[in-house]
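Colleague: I would like the atomic coordinates for the input below:
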Amino acid sequence: MQAKAPAPDGQVADAPQDNWVDAYAPAATRPYLRLARADRPIGTWLLLLPCWWGLTLAMLAGQDPRWEDLWIFIGCGLGAWLMRGAGCTWNDITDRDIDGKVARTRSRPIPSGAVSVRQALVWMVIQCLIALCILLTFNRATIALGVLSLLPVTIYPFAKRFTWWPQVFLGLAFNWGAMLAWTAHSGSLGWPPVILYVAGIAWTLFYDTIYAHQDTEDDALIGVKSTARLFGENSPTYLKYFLVICVGLMAVAIILALQPNASILALVLALAGPWAMGWHMAWQLRGFDPEDDSKMLRLFRANRDTGFIPLIFFVAALLA
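Modeller: The predicted structure is shown next:
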């Protein structure tokens, strides 16, 4: 793979050209905002949307929306932004030597020299402490789940060194909010959010395998493992499996959550969410081309819309 020249003014190679960090943020803050991926918001959406799935599904299950849910909705948004930033900072600290050898990542703040490891550690702690303040406003069960979520976040950056399935560990971390937001609303965990969580992991395997196809050549040279390398030319087949698992498990979670109390109309509307989500994932499969890195990146970013689809139907079911 041909190396990409560093972008001017420290811009990260795979950041959107018109992102707000490079256009408007004060110069002194840009390396830290880039470290937190603020210039690439797709990851925040992928972390946040399962939170909103869990919250709206809990509201549907209990049929008792209340004003506190507005704070859960906002708190999840703030927490997702902060913890995605902290997680990416941790990822870049642990991957600093690997990132310097990969064309797409060598322009990141640590391998490029824009931020030192010590500065990155301080920035990570600041983000975690602010996120903790938000977490402490929720009930005890949610706080416990939030603290426990640090385990998969901590392990994920090392996963590609010891398993061909690092995307599973990313899914464990990125979909935790489905259980956390459900618990923030209901006060306890249950089977519907756990099954929704597993559905989200299948979704992560889908979109992050697409994403990982951008780096297969470099990853092979430096010995980094991924599902993209593992599946190779069979990736479309495995992506179909992940699509079916995601849609099927989400439907099961909806049925378990709604069938005791919800109306038939609400149940039908909610079940339309995973069905429509599956069609959007199928559209991505039709465009899958591992030889075209820019197309793989566009398909990966399209998963923000994928994740919004069931949320829209959940909200419609709430209003039914």
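Colleague: From here on, just use CA atoms for contacts and neighbour counts.
Modeller: OK.
Colleague: ok, Leu172 - contacts?
Modeller: The contact partners of Leu172, by Cα atoms under 8 Å, 6 or more residues apart in numbering, come to Pro152, Ile201.
Colleague: at 6 Å what do you get?
Modeller: By Cα atoms under 6 Å, 6 or more residues apart in numbering, no residues touch Leu172.
Colleague: Please apply the same query to the one 3 residues further on.
Modeller: Counting by Cα under 6 Å, 6+ apart, Asn175 makes contact with Pro50, Tyr197, Gly200.
Colleague: so how many other residues sit close to Gln127?
Modeller: By other Cα atoms under 10 Å, the residues close to Gln127 number 20.
Colleague: Over to Lys240?
Modeller: Counted by other Cα under 10 Å, the residues lying close to Lys240 total 16.
Colleague: Heading C-terminal from the helix or strand hosting it, find the next helix or strand.
Modeller: Element membership of Lys240 [criterion: DSSP states H and E] is helix 235-258. Moving toward the C-terminus from helix 235-258, the next helix or strand (DSSP H and E) is helix 264-286.
Colleague: Would you do the same for the sequence below? I want to compare the two.
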Amino acid sequence: LPAISPFPHTHGQTSSPSPSPGPVSNPAARRHLITLSRRGPCLRPPSASAAASSHYIDRILLPSSFSHPLSTSSRDKDTDRDKEESIPPLPPASWVERLLPEAARPYAMLARLDKPIGTWLLAWPCMWSITIAAMPGKLPDLKMLALFGCGAVLLRGAGCTVNDLLDRDIDNKVERTKSRPFASGALTPSQGVAFLGAQLLLGLGILLQLNNFSRVLGASSLLLVFSYPLMKRFTFWPQAYLGLTFNWGALLGWAAIRGSLDPAIILPLYTAGICWTLVYDTIYAHQDKEDDLKVGVKSTALRFGDSTKQWISAFGAASIGSLALSGYNAELAWPYYPLLTAAAAHLAWQISTVDLSDRADCNRKFVSNKWFGALVSSGILLGRLAS
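Modeller: Predicted structure coming up:
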């Protein structure tokens, strides 16, 4: 004991005065262990003054960070720590929030510039059609590809503006959409109407660069754009109506190059796009199915229910079959078909692996459809160049 005691001892000599005890770091812990030390010899400190005993317990037996298990401050700290750990991390800020002036951000978010997947899904059928309309062995018209790319951004933004204007009383009741500019109060309806007018004027500038047949065909799509947001109130098939709207570019792209429509090529291409939309937008709609039930709107996700995978498998097969028929009628060369097979495999992967009860997974699979569109577009390009 003398060898390990913190107090100086000499055999047969008077001990030197004990050092004065330092400040007590945790009184509750000290009292707790003093009580325990009186219950048995195992925790009893060496014989010394009470002050020295307290000092011994605090400095030797306990680390300075010890906190009594029943201490209120300890419980409060643990509770605060648990709360901090339970708060999910904020998602990374989009480029809209990082780069645009504060006044411009609500308009950019209204046009979904921070979520470009919708623009890709609108643009791909245009690219398919323009590319398949190219002459055999030739590249597609790059000017038309650029014009239709810009048009996809504008038309998608206009469609989202119309959708949010009509749905603003629904969006504030749905978890995923309550932060949209109208639902959150960041923009007023009158500001939205003015923004819609600006987008349509810019879109008109693009449309006027096309031939007369394409101008009429393009302008007629506005009926679909303006009426689509209402469909979820009346039918369980708003995704089919979205397919008619989003794939209008499959008709318009060919018309912009050829000045007319070839039903044998374009109708299967348009049908393929509609069926593809039914696949990806049904997956997307599963994110909101609980909220849709609460607010009373309809979707194919609710219509198909537990049979969703069977339904979208059928639509996926119809999409691939229609793409094959369109390519065959357009006399695309053999490179088209391996890439179409890869696109089919991608679609099969989406359908087979998506967890329809997991919102995050539904969104991941939905966003992955940009790669389906890219595979089909690459196949058409290579098939046309090799034909």
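Colleague: Please state their TM-score.
Modeller: The TM-score (TM-score structural alignment, normalised by the length of structure 1) is 0.90; 296 aligned residues with a Cα RMSD of 1.5 Å.
Colleague: Quick one: list the elements packing against the helix holding Lys240 of structure 1.
Modeller: Applying 3 or more Cα pairs under 6 Å, 6 or more residues apart in numbering; DSSP states H and E, one finds that helix 235-258 of structure 1 makes contact with helix 191-212.
Colleague: Kindly recompute the last result at 8 Å.
Modeller: Applying 3 or more Cα pairs under 8 Å, 6 or more residues apart in numbering; DSSP states H and E, one finds that helix 235-258 of structure 1 contacts helix 42-62, helix 191-212, helix 264-286.
Colleague: Just send the ones you listed back as TSV, with distance to Val125 of structure 1 and mean neighbour count too.
Modeller: Listed next are these as TSV, based on distance: least, Cα to Cα, whole Å; neighbours: other Cα atoms under 10 Å:
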stretch	distance to Val125 of structure 1	mean neighbour count
helix 42-62	18	25
helix 191-212	26	25
helix 264-286	36	19
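Colleague: Of those, give the one that comes closest to Arg118 of structure 1.
Modeller: Arg118 of structure 1 lies closest, by Cα to Cα, to one member of those: helix 42-62, at 24.0 Å.
Colleague: so that closest one versus helix 235-258, what angle?
Modeller: If you take axes from the mean of the first three to the mean of the last three Cα atoms, to 10 degrees, helix 42-62 of structure 1 sits at 30 degrees to helix 235-258.
Colleague: Now the element after helix 42-62 of structure 1, going C-ward?
Modeller: Next in sequence after helix 42-62 of structure 1, counting helices and strands by DSSP H and E, comes helix 68-94.
Colleague: Can you give the distance of that following helix from its chain's centre?
Modeller: Taking Cα atoms, centre = their mean, to the nearest Å, one finds helix 68-94 of structure 1 lying 10 Å from the centre of the chain it belongs to.
Colleague: Check how far the helix or strand just after that helix sits from its aligned residues in structure 2, on average.
Modeller: Next helix or strand after helix 68-94 of structure 1 toward the C-terminus (DSSP H and E): helix 96-99. Between helix 96-99 of structure 1 and the corresponding residues of structure 2, superposition yields a mean separation of 0.5 Å, by mean Cα distance after the TM-score superposition for structure 1.
Colleague: give me the stretch of structure 2 that helix 96-99 of structure 1 matches.
Modeller: Helix 96-99 of structure 1 corresponds to residues 168-171 in structure 2, going by TM-score structural alignment.
Colleague: list the buried ones in the matching stretch?
Modeller: The neighbour-count criterion (16 or more other Cα atoms under 10 Å) identifies Arg168, Ile170, Asp171 as the buried residues of stretch 168-171 of structure 2.
Colleague: Minimum distance to Cys128 of structure 1: which of the helices and strands packed on helix 235-258 of structure 1 has it?
Modeller: Relative to Cys128 of structure 1, the nearest member of these by Cα to Cα is helix 42-62, separated by 15.0 Å.
Colleague: Which strand or helix spans the closest residue to Met135 of structure 2 other than its chain neighbours?
Modeller: Leaving aside its chain neighbours, Met135 of structure 2 sits nearest to Arg384 (7.6 Å; criterion: Cα to Cα, 6 or more residues apart in numbering). Element membership for Arg384 of structure 2 (DSSP H and E) is helix 369-385.
Colleague: what range in structure 1 does that helix sit on?
Modeller: The aligned range for helix 369-385 of structure 2 is 303-319, by TM-score structural alignment.
Colleague: Quick check: buried residues in that stretch?
Modeller: Buried residues in stretch 303-319 of structure 1 (16+ other Cα under 10 Å): 303-304, 306-315, 317-318.
Colleague: from those, which single one is nearest Asp18 of structure 1?
Modeller: Distance to Asp18 of structure 1 across those (Cα to Cα) is lowest for Arg304, with 17.8 Å.
Colleague: in the helix holding Lys240 of structure 1, what's buried?
Modeller: For helix 235-258 of structure 1, by 16+ other Cα under 10 Å, it's 235-236, 238-240, 242-258.
Colleague: try stretch 26-39 of structure 1
Modeller: Neighbour counts over stretch 26-39 of structure 1 (16+ other Cα under 10 Å) mark Arg30, Pro31, Tyr32, Leu33, Arg34, Leu35, Ala36, Arg37, Ala38, Asp39 as buried.
Colleague: For the fourth one, list the residues it contacts.
Modeller: For Leu33 of structure 1, the contacting residues are Val21, Asp39, by Cα under 8 Å, 6+ apart.
Colleague: Quick one: map it onto structure 2.
Modeller: In structure 2, Leu33 of structure 1 lines up with Ala108, judged by TM-score structural alignment.
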